[in-house]
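S.K.: fold the following and give me the result.
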Amino acid sequence: MDLRAALIRSTLDGTARVAPRLAGRMAGALFARPVARASQRPEEEPVMRRATRTELVLDGRRAVVHQWGDGVRPVLLMHGWQFRASRWSPLVTALTERGYSPVAFDAPGHGESPGRSTTIVEYRAIARRLHREHGRFAAVVGHSVGGLAAYYAVRGGVEADRLVAISAPSGMDTIAEGFRLGLGVGPWLRPALRRRVEEMFPDEPGLWDGFNATHRPEQLALPMLIVHDEEDDMIPAGESRRVAAVYGDRADLLITRGLGHRRVLADPRVVEAVLDFAAATDPVA
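M.R.: Take a look at the predicted model:
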């Protein structure tokens, strides 16, 4: 038995019975904090060594940014939870060979960036800053939680010609339920976590619903490529099917098999599909 997990579970459930708002604040702090920081893999090192590395600061929080290419046709890459920018190495290599200029960042608490926590709101703030620096993106590509953040960022003012979401959840309810099941706590956590997240950002009413990939679909008129593996053990492929159904002809759905949640990023077929999609110029009907 994991004694730490058991202690967290008993503490949260016990607190929820007598002080639900306090339990919500405690759960919110855990929710925003990655359990582990992924290390760079040896095969990623040559790609990362070629990057121009800079750092941006937003409200005192720092994020490391990695850039390749000459700045022409920038593509924004948004990594997933407990992932890092270096996981994009296969796609970065392919994009630069096609004349694109990938831009990737390590969110706070991930990769090379300091800190211990982050939120999708922070992902969007970083994306907005990079949009101001690089201009309109040829594509915004996100993986996992980074895919959900990509929908949120493009709807929130980050301009792009195309959007790619890989292994992404459809919304925060899915993430919250996975978090709850991982902790093994009661159903009280879902509404408590929603309340806490909305309390953290009082200037953004309806924030929880706004995180959904399918929120206000009329606001996302750009073409989308939605990729998911049938055997994803973290986020069910049904999440992407649900999103694709909402966007109809605006979304191409690619379902793979045998890649899971992680290996999908480096699969040559997926990389080629993203390249072909980014390069397509057909207008939306």
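S.K.: okay, CA-based contacts and neighbour counts for the rest of this
M.R.: Noted.
S.K.: ok, and what's touching stretch 193-209?
M.R.: Identification of contacts with stretch 193-209 by Cα atoms under 8 Å, 6 or more residues apart in numbering yields 21, 24-25, 27-28, 171-172, 176, 215.
S.K.: and the furthest pair within those residues?
M.R.: R21 and H215 (27.0 Å; Cα to Cα).
S.K.: just the strands in the stretch 101-250 of the chain please.
M.R.: 101-106, 139-143, 163-166, 224-229 (DSSP state E, counting those that start in this stretch).
S.K.: between those strands, which gets nearest to R190?
M.R.: Closest among those, once you apply Cα to Cα, is strand 139-143, at 23.5 Å.
S.K.: I'd like the strands of the stretch 101-250 of the chain as a markdown table, with distance to G260 and mean neighbour count appended.
M.R.: Below are those laid out as a markdown table (distance: least, Cα to Cα, whole Å; neighbours: other Cα atoms under 10 Å):
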| stretch | distance to G260 | mean neighbour count |
| --- | --- | --- |
| strand 101-106 | 22 | 27 |
| strand 139-143 | 12 | 28 |
| strand 163-166 | 11 | 27 |
| strand 224-229 | 6 | 25 |
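S.K.: of those strands, which is nearest V47?
M.R.: Closest among the strands of the stretch 101-250 of the chain, once you apply Cα to Cα, is strand 101-106, at 11.5 Å.
S.K.: out of the contacts of stretch 193-209, which one sits closest to A138?
M.R.: Relative to A138, the closest of the contacts of stretch 193-209 is H215; by Cα to Cα it sits at 22.7 Å.
S.K.: now the closest one: how far from L77?
M.R.: Here the distance between H215 and L77 works out to 22 Å (Cα to Cα, to the nearest Å).
S.K.: and if you look at H134?
M.R.: Relative to L77, H134 is positioned 13 Å away (criterion: Cα to Cα).
S.K.: more crowded one of the two?
M.R.: When neighbours are counted by other Cα atoms under 10 Å, H134 and L77 differ, and L77 comes out ahead with 26 against 17.
S.K.: give me the element that one is part of.
M.R.: Assigned by DSSP states H and E, L77 belongs to strand 74-78.
S.K.: and the next element down the chain from that strand?
M.R.: Following strand 74-78 in sequence order, the next helix or strand is helix 89-97 (DSSP H and E).
S.K.: which other residues reach that next one?
M.R.: With Cα under 8 Å, 6+ apart, helix 89-97 has contacts from 44, 47-48, 68-69, 101-102, 265-266, 271, 275.
S.K.: ok, now stretch 53-65?
M.R.: Residues outside stretch 53-65 that contact it (Cα under 8 Å, 6+ apart): 66-67, 103-108, 112-115, 125-126.
S.K.: I'd like the structure of this one too, to check against the first:
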Amino acid sequence: MTGQHASAAPSSALDSACRAFSVPQRIQASSLERSVLAQAERTTLPFEDGDIAIWSLGLGPRILLAHGWDSRGSHLAGFIEPLLRAGFAVTLFDLPAHGESGGELSSPVHAGRALAAVADSLGPIHAVIAHSLGSAAALWAFAHGLQVKASVHLCGPSSLSPMVKLQGMAFSLSSEEQALFRSWVEQHIGTQTSAMDLPALKHGLQHPGLIMHDPADRVVPFAASKDLHSHWPASDLVELDGLGHRRILTDAQVIARSCALVSSVSAQQAPA
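M.R.: This next block holds a predicted model:
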């Protein structure tokens, strides 16, 4: 199996499930994304198995953008200009084993540690806007001490245990293989999957949140966002239509709603 091996000889389906969980695709930036990144200050942050690539633009309270699995920070480029116009600094970065960051393996825990490290290196973070895996990473970071004024969660998995079960089902694993897969995942992330479930993470949700998700999303079930909302009294849940899992990142209304939340929190906390 990929990473640390389980003791039993893996089937090809089990090995494929392990690889799918831990080895993301590296996606190249489009020409438009490269032109946006060229305007940013690029830095790197030493981190575990490889440096994290970071891009920052603007001045003001800092908004951190976090991307999803098989993605890269520049996929959230549509948020940059509206946030800059609203008076924010914007930082985007590539998670471990994604884009231009180092490393060969990743996971929600790897991503959470990376997000927390980036945030710590930048100083105060006003808000996080996160998609898919980035949302799970943000939940981990909040539970481990990252404090923000607000956060936006787009089509994110909220608990790891059901996602591991769904991935095992997607690879048609037997009951025995499901158990082996879960054990392997826990080896890979260095903790039990329950440590990445909402009951263990919800204490970090002390700020206003906006959750947006299309019930027709075929990648992350809408139930994950409903569950997050139910554990988070200070959150709003918006059901989207026709955006699926990825088109949400370029939808003008989604971007506008996200900017409105982080701006309203900033305005509420501004001195009279």
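S.K.: where in structure 2 does the strand holding L77 of structure 1 fall?
M.R.: Counting by TM-score structural alignment, strand 74-78 of structure 1 falls onto residues 62-66 of structure 2.
S.K.: that stretch vs structure 1, average offset?
M.R.: Stretch 62-66 of structure 2, aligned to structure 1 and superposed, deviates on average by 1.1 Å (mean Cα distance after the TM-score superposition for structure 1).
S.K.: quick one on the thing from earlier: buried subset of the contacts of stretch 193-209 of structure 1 as a PyMOL selection?
M.R.: Here is the PyMOL command that selects only those of the contacts of stretch 193-209 of structure 1 that count as buried (16 or more other Cα atoms under 10 Å):
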select buried, resi 24+25+27+28+171+172+176+215
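S.K.: could I get the contacts of stretch 193-209 of structure 1 as JSON lines with distance to P34 of structure 1?
M.R.: Output for those, formatted as JSON lines (distance: Cα to Cα, whole Å):
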{"residue": "R21", "distance to P34 of structure 1": "22"}
{"residue": "G24", "distance to P34 of structure 1": "17"}
{"residue": "R25", "distance to P34 of structure 1": "16"}
{"residue": "A27", "distance to P34 of structure 1": "13"}
{"residue": "G28", "distance to P34 of structure 1": "12"}
{"residue": "G171", "distance to P34 of structure 1": "18"}
{"residue": "M172", "distance to P34 of structure 1": "16"}
{"residue": "A176", "distance to P34 of structure 1": "14"}
{"residue": "H215", "distance to P34 of structure 1": "26"}
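S.K.: just the contacts of stretch 193-209 of structure 1 now: which is nearest D161 of structure 1?
M.R.: Each of these was scored against D161 of structure 1 by Cα to Cα, and H215 proved nearest at 19.3 Å.
S.K.: which single one of the contacts of stretch 53-65 of structure 1 is nearest to G156 of structure 1?
M.R.: Using Cα to Cα, the contacts of stretch 53-65 of structure 1 come closest to G156 of structure 1 at A125, 9.4 Å.
S.K.: need the contact list for that closest one.
M.R.: L58 are the contacts of A125 of structure 1 under Cα under 8 Å, 6+ apart.
S.K.: map it across to structure 2 for me.
M.R.: A125 of structure 1 maps onto R113 in structure 2, by TM-score structural alignment.
S.K.: distance check, that match against G190 of structure 2.
M.R.: The value you get for R113 of structure 2 to G190 of structure 2, if Cα to Cα is used, is 12 Å.
S.K.: related to what we said a few turns ago, adding distance to T15 of structure 1, write the strands of the stretch 101-250 of structure 1 out as CSV.
M.R.: Listed next are the strands of the stretch 101-250 of structure 1 as CSV, based on distance: least, Cα to Cα, whole Å:
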stretch, distance to T15 of structure 1
strand 101-106, 34
strand 139-143, 34
strand 163-166, 37
strand 224-229, 38
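S.K.: buried set for stretch 134-141 of structure 2?
M.R.: Quick answer for stretch 134-141 of structure 2 (16+ other Cα under 10 Å): 134-141.
S.K.: now do stretch 81-93 of structure 1
M.R.: So, applying 16+ other Cα under 10 Å, buried residues of stretch 81-93 of structure 1: 81-92.
S.K.: endpoint to endpoint, that stretch covers what distance?
M.R.: Stretch 81-93 of structure 1: ends 22 Å apart by Cα to Cα.
S.K.: can you check stretch 36-47 of structure 2 too?
M.R.: Note: stretch 36-47 of structure 2 ends 25 Å apart using Cα to Cα.
S.K.: so which bit of structure 1 is it matched to?
M.R.: Counting by TM-score structural alignment, stretch 36-47 of structure 2 corresponds to 47-58 in structure 1.
S.K.: how far is the matching stretch from where the chain is centred?
M.R.: 19 Å (Cα atoms, centre = their mean, to the nearest Å).
S.K.: in it, what counts as buried?
M.R.: Quick answer for stretch 47-58 of structure 1 (16+ other Cα under 10 Å): 48, 51.
S.K.: what about the longest helix in structure 2?
M.R.: When every helix of structure 2 is counted residue by residue (DSSP state H), the longest turns out to be helix 252-268.
S.K.: show residues contacting that one.
M.R.: Counting by Cα under 8 Å, 6+ apart, 78-79, 82-83, 86, 126-127, 129, 149-152, 210, 212, 248-249 sit against helix 252-268 of structure 2.
S.K.: check stretch 78-85 of structure 1 too.
M.R.: In contact with stretch 78-85 of structure 1 (Cα under 8 Å, 6+ apart) are residues 34-38, 40, 66, 77, 87-88, 104-107, 110-111, 140-147, 149-150.
S.K.: quick one: distance of that stretch to the chain centre.
M.R.: 7 Å.
S.K.: ends of it, what's the gap?
M.R.: 7 Å.
S.K.: how about the helices in structure 1?
M.R.: Assigned by DSSP H, structure 1 shows helices spanning 3-18, 20-31, 45-49, 89-97, 120-134, 145-155, 172-183, 189-200, 207-210, 238-247, 268-279.
S.K.: among those helices, show me which one is buried the most.
M.R.: helix 145-155 (a mean of 26; mean count of other Cα atoms under 10 Å).
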